[in-house]
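Undergrad: Show me the folded form of this:
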Amino acid sequence: MDPLDVLEDAHAAAAFRRLVRHLRHRTDAANIELMALAGFCRNCLSEWVEDAAGQPRGAARDLIHGEPYAQWKARQPAATPDQLARMEASLKRNA
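TA: This next block holds a predicted model:
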């Protein structure tokens, strides 16, 4: 059994909220860089929330980004070819 399976939901929820608030604060950590390094980003988190809640895609993005997603997306710089290549290599490591 994975020890995460016995973590109390209240503690897991508190840690998740702290992670989301941290990512909202760290606007310098671009999604493309998160994807290149860790294989996930804010959009992934929003999809995981939607999957857990049984909601259609897009419903949780505003929540995770802390503002309307379109507004957040408009401020993001375009990804460079190097960033995209690093992201693709990182995603291959995901299960």
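
Undergrad: only C-alpha atoms for contact and neighbour calcs from this point on.
TA: Fine.

Undergrad: for stretch 19-27, which positions count as buried?
TA: Within stretch 19-27, the residues scored as buried using 16 or more other C-alpha atoms under 10 Å are 20, 23, 24.

Undergrad: now stretch 33-49
TA: So, applying 16+ other C-alpha under 10 Å, buried residues of stretch 33-49: 33, 35-37, 39-43, 45-47, 49.

Undergrad: The structure of the following sequence is requested for comparison with the preceding one:
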Amino acid sequence: MTELSRQQQTEFEAAAFRRLVQHLRERTDVHNIDLMNLAGFCRNCLSNWYRDAATEAGVDLSKDASREIVYGMPYDDWKNLHQKEADSAQKAAFDVNKPAHG
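TA: As a prediction, the model looks like this:
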């Protein structure tokens, strides 16, 4: 395995995060409940993890600000443009697969 410097690791992780966020912004057809049911996390989880990292670094970042970083727009705007009501099958799958993290 190639040895990476701490700086390289941080830069590559940041690049991978930016690519994931861009991918999720482009895939508005993939809903959060689908992500939760398949992968155990969604855009909101990602924004919460981002906010947690900011808090650990001593930076006060609001929930709305962290969501806007992930969604690329205010969360309410994204919901109005892209979010559809989950169907009964999606809701049932979520009840079974609900992740333990908050």
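
Undergrad: What does the superposition give as a TM-score?
TA: The TM-score (TM-score structural alignment, normalised by the length of structure 1) is 0.83; 89 aligned residues with a C-alpha RMSD of 1.7 Å.

Undergrad: hang on, the earlier thing: including secondary structure and distance to residue 74 of structure 1, could the buried residues of stretch 19-27 of structure 1 go into a markdown table?
TA: A markdown table is the format used below for the buried residues of stretch 19-27 of structure 1 (DSSP: H, G, I helix; E, B strand; the rest coil; distance: C-alpha to C-alpha, whole Å):
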| residue | secondary structure | distance to residue 74 of structure 1 |
| --- | --- | --- |
| 20 | helix | 20 |
| 23 | helix | 17 |
| 24 | helix | 15 |
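
Undergrad: on that earlier part again, from the buried residues of stretch 33-49 of structure 1, pick the one nearest residue 60 of structure 1.
TA: In terms of C-alpha to C-alpha, no member of those lies closer to residue 60 of structure 1 than residue 46, at 5.1 Å.

Undergrad: ok, the closest one - contacts?
TA: If a contact means C-alpha atoms under 8 Å, 6 or more residues apart in numbering, then residue 46 of structure 1 has 58, 59, 60, 61, 63, 64 as its contacts.
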